[in-house]
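*Asks:* this is the structure alone, sequence omitted:
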């Protein structure tokens, strides 16, 4: 086969190892701007080409100073995990194999891997065997795939065929969610044509009030979709699935669980109580690049009724392989062409095993609690949330100094939390998602926060 693969891949291998080996110690923030990276790359496309190995080496040299060290064990922004070695190696194979993982008959190798990964996920997450599993770009596209399935199924029960007639003239369909709903779910609802969700009252940690949900559902007639949450993005809190799902189903509503990072709690015996009752829902969305530490992109959409997912998302054309009694992978996502995203997920699960996944979850929660305890011991700082899972929200004596602390930490580079607002206050948010966040990383983080607090006049 033409092409200098050996030189290009040798260069990529060496450069990737150099990047990963410096991850535990390197400053987290990028040091170059977008314009500076463009200048280093060269803004004009040359008339002639360049050798593959040279292109790869020059790319790394120009781009790496503009990269943020998201894989650092002290990166706590955006609920972003690290990268397990087996998952990264599998991801490289996925790119080399270059399979369009949409049809069982044409790419049986990667489809077999993905189907196993889907079965394992349902088992680990306590979800119904036989549920349809789609591998998407991320949590937003997973939410979208589930909401499209929900929308069409709920309206079909009302006698309206969305696949044939579209949405114009359809019965009004309500989307309900807790007032602390994540923007990913909101965006997916908009793209599904459902508009903004009707917000339901929540408690001080962001958990939906099941009684308020029942009252809202009873107050208006018509079909409904209820979106619940496994892991509030600020507090990490979980909705009461048992009561909320019962209230929604009593009203005839479809229940979807947005569990981008929190659904994984089901895989740990010590954390499973957080998602009690979640298996009674109708669909679930999560993201393996967060808690499972699989490379981007690794969203997962799961729907209890495979026929509902196929009806909403499946495509048919004369040139495509004919469908049969077994649904195709392309019936599970909004794409007809996609890489085999489920392969790195399979590799991570295979490398960890059931016990390893549980240990990963338990370790993340232990690190979050250690950070919270350490923050509380720093004069002038307080943790605002109940640390039930992996989120820690920190605040100083006033919003100005809290915001300054977040800016100082990100500029200093030892750690990288995100700044936000929660419950009417500015916060510095730490999302513990990296399997490498060990005792040393916790100590380094606490030391940086202590120094930052002094630098901005806290304590």
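*Replies:* Looks like it arrived, so ask away. In this text the structure is predicted, and so the values were computed from the model without any measurement. Numbering: from 1, shown residues only.

*Asks:* only C-alpha atoms for contact and neighbour calcs from this point on.
*Replies:* Noted.

*Asks:* any chance you could map the helices in this protein?
*Replies:* With DSSP state H as the criterion, the chain has helices at 5-21, 34-41, 52-63, 85-97, 108-124, 139-157, 162-165, 183-191, 210-219, 241-250, 306-313, 342-376, 399-412, 439-455.

*Asks:* taking helix 342-376 as reference, get the angle to the fourth one.
*Replies:* Interaxial angle of helix 85-97 relative to helix 342-376 (axes from the mean of the first three to the mean of the last three CA atoms, to 10 degrees): 140 degrees.

*Asks:* what about versus this one:
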């Protein structure tokens, strides 16, 4: 093994500024550079090449062939770019190499997580007394909240599901609207509750009246899922009305706020989350609008005791933790100190910095919506509510029945072209583009370029078809 880390770490440190400063000019994806991926392969070397040469190779391949999703024109999925403070905090995380599960394994990491969770609750306007835990993703955050819901629900049937499992219990009723995300369904799948058991009421936003009729017919407690920030158009379920139903019928209300929870930061959008403080659990994701690295989800639970009842009691004496034990509050045991990038970015930019970020993205999304409405060959399919803009290419003279095929091809062409990244979805039966603006680097010029490139490629398709 190499005895001296300094040269190889210096190599990465020197490469980083040039790469980061190039992101604004680079294409998001350079298909020609994928030939570099071949250099990753080959047989496992019998004798290693050493750290300096190997990391140099990785930098050469990675800076060329990576999808440059930290850049300003990656508008696909919902992916933020890592802030400078969060990136540096992530380097510190790897440098210190902490196991952030027990106080006894890392007082630093567990304290940073406790502080970061407190700051996040403050940022989102959630009560300080709620429990919380950092997770690897929004999927795991949903898993955490819904696992607590399952524990709560089973207890109302007289069962400790953590100790005794689900055997003999009826199916847990889960109700929501048409916006329930696949990550919530996946969480239910992993929990043994069934991916397809969710009873949806409404094709889009949840219909409280229909949900109430279903609840009135149930014999026993249920779990409600509200979506804060639907992925195709940024819409919200009526959280306040669902909270009323949860109180009236004794339900657990889980809110999936993967990126929509950040609407709380702006007075312009905070009303969309009205009632969230009455939820029982809330899930969100940091690599989206918080602009921190991946593996940075967070789950909050109204009653902190339920987290411990759901994930605790390992019967492993060597894991006795002392002051803090996050292994008993979430689904992981060994875990990296993912709180450090969150702590660093919140410390660096504060509430005002993140409010400015969210409001700038709201402005960019509104600007993109206006550009779409002004273009004769584009059609806005949903009001611009947050940071997602849903639209399609609709040139004059193309029959309605051909538009889905045309827009699917346009989406593939945008990704292959690589100048701007925005994929397609199906929204209310129409194939559409749905760029999401959550990257701190994105500017007006970037969203204007998306419109220009989409129309350019669209015209090319129509001409070729003609």
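*Replies:* Thanks, I have it. It should be emphasised that the depicted structure is a prediction, and the values quoted were computed from it without experimental measurement.

*Asks:* TM-score of the superposition?
*Replies:* Once superposed, the chains reach a TM-score of 0.94 (TM-score structural alignment, normalised by the length of structure 1), with 455 aligned residues with a CA RMSD of 2.0 Å.

*Asks:* one step back: so which of the helices of structure 1 is the most packed in?
*Replies:* Ranked by mean neighbour count, the helices of structure 1 are led by helix 139-157 with a mean of 25 (mean count of other CA atoms under 10 Å).

*Asks:* mean deviation, it versus structure 2?
*Replies:* For helix 139-157 of structure 1, the mean deviation from structure 2 after alignment is 0.9 Å (mean CA distance after the TM-score superposition for structure 1).

*Asks:* residue 198 of structure 1 touches residue 175, doesn't it?
*Replies:* Yes - between residue 198 of structure 1 and residue 175 a contact is recorded at 6.1 Å, counting by CA atoms under 8 Å.

*Asks:* tell me which of those two has more neighbours.
*Replies:* Remark: of residue 198 of structure 1 and residue 175, residue 175 carries more neighbours, 22 against 13, as counted by other CA atoms under 10 Å.

*Asks:* which residue in structure 2 lines up with the more buried one?
*Replies:* Correspondence of residue 175 of structure 1 to structure 2, assessed by TM-score structural alignment: residue 174.

*Asks:* for residue 391 of structure 1, which of the helices of structure 1 is the nearest?
*Replies:* Set against residue 391 of structure 1 and scored by CA to CA, the helices of structure 1 come closest in helix 342-376, at 6.7 Å.

*Asks:* which bit of structure 2 covers the closest one?
*Replies:* Going by TM-score structural alignment: helix 342-376 of structure 1 matches residues 339-373.

*Asks:* okay, the residue lying closest to residue 200 of structure 1 once chain neighbours are set aside and residue 138 of structure 1: tell me how far apart.
*Replies:* Excluding the flanking residues, the one nearest residue 200 of structure 1 by CA to CA, 6 or more residues apart in numbering is residue 178, at 4.6 Å. From residue 178 of structure 1 over to residue 138 of structure 1 the distance is 21 Å, taken as CA to CA, to the nearest Å.

*Asks:* what's the answer for residue 47 of structure 1, then?
*Replies:* Going from residue 47 of structure 1 to residue 138 of structure 1 by CA to CA gives 37 Å.

*Asks:* look at these two and report which has more neighbours.
*Replies:* A side-by-side neighbour count of residue 47 of structure 1 and residue 138, using other CA under 10 Å, places residue 138 first with 23 against 5.

*Asks:* wait, isn't that one in contact with residue 294?
*Replies:* No - in this structure, residue 138 of structure 1 is not within contact of residue 294 by CA under 8 Å, at 11.5 Å.

*Asks:* the match of helix 342-376 of structure 1 against structure 1, how far on average?
*Replies:* Taken over the aligned residues, the distance from stretch 339-373 of structure 2 to structure 1 averages 1.0 Å (mean CA distance after the TM-score superposition for structure 1).

*Asks:* okay, now the nearest residue to residue 88 of structure 1 once chain neighbours are set aside: neighbour count?
*Replies:* In this structure, residue 88 of structure 1 finds its nearest non-sequential neighbour in residue 295, 6.4 Å apart by CA to CA, 6+ apart. Residue 295 of structure 1 sits with 23 neighbouring residues when counted by other CA under 10 Å.

*Asks:* which position in structure 2 aligns with residue 295 of structure 1?
*Replies:* Matched by TM-score structural alignment, residue 295 of structure 1 corresponds to residue 293 in structure 2.

*Asks:* now do the contacts for that match.
*Replies:* By CA atoms under 8 Å, 6 or more residues apart in numbering, the contact list for residue 293 of structure 2 reads 82, 86-87, 90, 286-287, 341.

*Asks:* for the nearest residue to residue 351 of structure 2 once chain neighbours are set aside, give its distance to residue 278 of structure 2.
*Replies:* Nearest residue to residue 351 of structure 2, sequence neighbours excluded (CA to CA, 6+ apart): residue 123, at 6.5 Å. Computed as CA to CA, the residue 123 of structure 2 to residue 278 of structure 2 distance reads 17 Å.

*Asks:* swap in residue 364 of structure 2?
*Replies:* According to CA to CA, residue 364 of structure 2 and residue 278 of structure 2 sit 31 Å apart.

*Asks:* now swap in residue 445 of structure 2 and tell me
*Replies:* Taking CA to CA as the measure, residue 445 of structure 2 and residue 278 of structure 2 are separated by 40 Å.

*Asks:* go on, residue 393 of structure 2?
*Replies:* Separation of residue 393 of structure 2 from residue 278 of structure 2 (CA to CA) stands at 41 Å.

*Asks:* ok, now residue 198 of structure 2?
*Replies:* 22 Å.

*Asks:* with adjacent residues omitted, what lies nearest to residue 50 of structure 2?
*Replies:* Leaving aside its sequence neighbours, residue 50 of structure 2 sits nearest to residue 2 (CA to CA, 6+ apart; 6.9 Å).

*Asks:* and the one you found, how many neighbours?
*Replies:* Neighbour count for residue 2 of structure 2, taken as other CA under 10 Å: 8.

*Asks:* could you find the counterpart of residue 250 of structure 1 in structure 2?
*Replies:* Aligning on TM-score structural alignment places residue 250 of structure 1 opposite residue 248 in structure 2.

*Asks:* same question but for residue 421 of structure 1, I mixed them up
*Replies:* Under the alignment (TM-score structural alignment), residue 421 of structure 1 pairs with residue 426 in structure 2.
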